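Q: how would this look folded up:
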Amino acid sequence: MEKERCGWSHQNEAMTRYHDEVWGVPIREDQQLFAKLMLDINQAGLSWNTILQKWDNFDHAYDHFEIAKVAAYPPEKVASLLQDPGIIRNRRKVAAAVNNAQRVLEIQQEWGSFSDYLWSFVDGKPVINDWASLAEVPATSPLSDQIAKDLKKRGFSFVGSTTIYAFLQAVGIINDHLVTCFRHQELVEETMK
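A: Take a look at the predicted model:
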C-alpha cells in the first residue's frame, strides 16, 4: 500500500525522496545548517524543485558549504560563482552566502555553535505542528519572525521571515509534516528517543 505523504512531495521522484529522507529531519551540525540556509535563500522567488535539481552543483560550487572557506571567498571566487550556470547566479544571493558565512563564524564564537544558537529558540526541542491540510500550513510564524529579526540584527542578509520559516521546516526545528503523512509520527517518535 502506498504511504500517505504531504501533497507537495508528489511532483517527481527527487521531491518524494527529499520529503521522505531529508525534509523535517532535525539537523544539529553547523555546516549542514549553513548549507540548508543558503539553499533556502537561493530558493527565494523560485520553486524548491529548481533548487533540488541544482543541489549537487551548489554543493560543489560552494566548497561543500565549508563555513570558514565561504566566509573568506575573494572577489575572484565570487566572480566565478556569478558565471556558474549550475547554480543561481544572483549577485545579491552570492554576496549573501559570503556575508552570512562570516556572520555564522561570529555566532560560533559567541554561542559555541550555530546549532546551539538556532536550537536555543525552541529549547532544543522541535516544534510539532498538527496540520491536517497544506492550506493550514503558514508561510511565517512568531518563531520565524523572532529568528529572522535576530539574524538581521546580527547582519545576516536575505533572511526574511518566510525564508526562515521554510528553513526551520527543512532542518526539523519545526515539524510541519501533515498529521496524515507517515513522516509526521516517525519524526515525533525519533525526537522522543
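Q: Could you use CA atoms for every contact and neighbour count after this?
A: Noted.
Q: List the buried residues of stretch 100-107.
A: Across stretch 100-107, burial judged by 16 or more other CA atoms under 10 Å covers Asn100, Ala101, Gln102, Arg103, Val104, Leu105, Ile107.
Q: And stretch 54-67, by the same measure?
A: In stretch 54-67, counting by 16+ other CA under 10 Å, buried: Lys54, Trp55, Asn57, Phe58, Ala61, Tyr62, His64, Phe65, Glu66, Ile67.
Q: Make JSON lines from the buried residues of stretch 100-107 and add secondary structure to it.
A: Formatted as JSON lines, the buried residues of stretch 100-107 follow (DSSP: H, G, I helix; E, B strand; the rest coil):
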{"residue": "Asn100", "secondary structure": "helix"}
{"residue": "Ala101", "secondary structure": "helix"}
{"residue": "Gln102", "secondary structure": "helix"}
{"residue": "Arg103", "secondary structure": "helix"}
{"residue": "Val104", "secondary structure": "helix"}
{"residue": "Leu105", "secondary structure": "helix"}
{"residue": "Ile107", "secondary structure": "helix"}
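Q: Make CSV from those residues and add distance to Lys36 to it.
A: Formatted as CSV, these follow (distance: CA to CA, whole Å):
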residue, distance to Lys36
Asn100, 12
Ala101, 12
Gln102, 16
Arg103, 15
Val104, 13
Leu105, 16
Ile107, 17
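Q: I'd like the structure of this one too, to check against the first:
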Amino acid sequence: MIENNDKLTRCAWVTKDPLYIKYHDEEWGKPEYDSLRLFEMICLEGQQAGLSWITILKKRQNYKKLFCNFDPYQIIKLTENDINNLLLTSEIIRHKGKINSILNNAKCYIKMEVDNEDFSEFIWSFVNNKPIVNSWIHINDIPTESIQSNALSKALKKRGFKFVGATTCYAFMQACGLINDHLLNCINRK
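A: All right, here's what the predicted structure looks like:
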C-alpha cells in the first residue's frame, strides 16, 4: 500500500501523480457496462503492452481525439494516410501494430454488433455478470492473468481482436471492475 499526500491509503501501484490518483480513485475497479467505454478500455490496454499504464493514461485524451472518441463507426473511416500520420505524432505511442489494432478492433466490434452480439454482455459473461472480488493483502499477491482473462483473450482473438493477450485482458478486467483487485486496506476497497 502507498500513502499519498492526502494520507489516504491506496493500492501500491498508485504513484503521487495527481492523474494516477484520480484514475485510481474515480475509475479503476468500478464496474463499467457501457459498450463503447469497454471498447475504449480494451483498446487502451492493448496500447499499454510492454509499457506502464501511466504512459497511456497521460496520452489518453490524445488517443480519444485522434481515434474519434473511440467510436468504432468513425474509426473505420480512418484512411491509410490517416494511419501514416498517426505514426508520425508523439501524441500517442508510435507503434504501427498497436495503432492498426485499434482500427482492426473497431471492425471486430462492428462485426459483433452486426451479428447481434452486444459487446458489454459479451465482456461481462466471462464473470457471470458479477464482479469477482478478490481479497489481496499485498500487491505481489495479485496475479497477472486468470482463468477468466485467458477465456476472454481467446474469445476476443477468435473474433479477430488484436493486442488482447491474457495479461492485457486481466488488466482490462481490473480497470473496468469485472475484477476488484483493490487491496484490502485501500480506500476504494468498497
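Q: sorry, back to before: now, the buried residues of stretch 54-67 of structure 1 that are in strands?
A: Using DSSP state E, no member of the buried residues of stretch 54-67 of structure 1 sits in strands.
Q: Output those as CSV; include the columns distance to Gln83 of structure 1.
A: Formatted as CSV, these follow (distance: CA to CA, whole Å):
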residue, distance to Gln83 of structure 1
Lys54, 15
Trp55, 17
Asn57, 13
Phe58, 13
Ala61, 11
Tyr62, 13
His64, 18
Phe65, 18
Glu66, 20
Ile67, 21
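Q: What's Asn84 of structure 2 aligned with over in structure 1?
A: In structure 1, the residue matched to Asn84 of structure 2 (TM-score structural alignment) is Ala79.
Q: how deep is that match tucked in, by neighbour count?
A: 13 (other CA atoms under 10 Å).
Q: Tell me the one of the buried residues of stretch 54-67 of structure 1 nearest Ala166 of structure 1?
A: Trp55 (16.3 Å; CA to CA).
Q: Identify the residue nearest the closest one in space, chain neighbours excluded?
A: Leu39 (7.9 Å; CA to CA, 6 or more residues apart in numbering).
Q: so who does the aligned residue in structure 2 for Leu105 of structure 1 touch?
A: Using TM-score structural alignment, the equivalent of Leu105 of structure 1 in structure 2 is Ile110. With contact taken as CA atoms under 8 Å, 6 or more residues apart in numbering, Ile110 of structure 2 is in contact with Pro72, Tyr73.
Q: how close does Ile110 of structure 2 get to Asn180 of structure 2?
A: 28 Å (CA to CA, to the nearest Å).
Q: ok, back up a step: ok, the residue nearest to Trp55 of structure 1 touching Ile51?
A: Yes: Leu39 of structure 1 is within contact range of Ile51, at 6.9 Å (criterion: CA atoms under 8 Å).
Q: between these two, which one's more packed in?
A: Leu39 (23 against 19).
Q: Which helix or strand contains Ile42 of structure 2?
A: helix 35-48 (DSSP states H and E).
Q: secondary structure element for the aligned partner of Glu121 of structure 2 in structure 1?
A: Under the alignment defined by TM-score structural alignment, Glu121 of structure 2 is paired with Asp116 of structure 1. Element membership for Asp116 of structure 1 (DSSP H and E) is helix 114-120.
Q: contacting residues for Ala132 of structure 1?
A: Ala132 of structure 1 touches Leu178, Val179, Thr180, counting by CA under 8 Å, 6+ apart.
Q: again, but for Glu110 of structure 1
A: Contacts of Glu110 of structure 1 (CA under 8 Å, 6+ apart): none.
Q: what helix or strand is it on?
A: Here Glu110 of structure 1 is assigned to helix 91-111, by DSSP H and E.
Q: Show me which of the contacts of Ala132 of structure 1 is closest to Leu134 of structure 1.
A: Leu178 (7.3 Å).
Q: Tell me how far the closest residue to that closest one other than its chain neighbours lies from Ala139 of structure 1.
A: Of all residues not flanking Leu178 of structure 1 in the chain, Trp131 sits nearest, at 5.1 Å (CA to CA, 6+ apart). According to CA to CA, Trp131 of structure 1 and Ala139 of structure 1 sit 13 Å apart.
Q: Show residues contacting the helix or strand where Glu189 of structure 1 lies.
A: Assigned by DSSP H and E, Glu189 of structure 1 falls within helix 182-192. Contact partners of helix 182-192 of structure 1, identified using CA under 8 Å, 6+ apart, comprise 3-5, 20, 24-25, 125-126, 128, 175-179.
Q: 7 Å instead?
A: Contacts of helix 182-192 of structure 1 from elsewhere in the structure, counted by CA atoms under 7 Å, 6 or more residues apart in numbering, are Lys3, Glu4, Arg5, Asp20, Val25, His177, Leu178.
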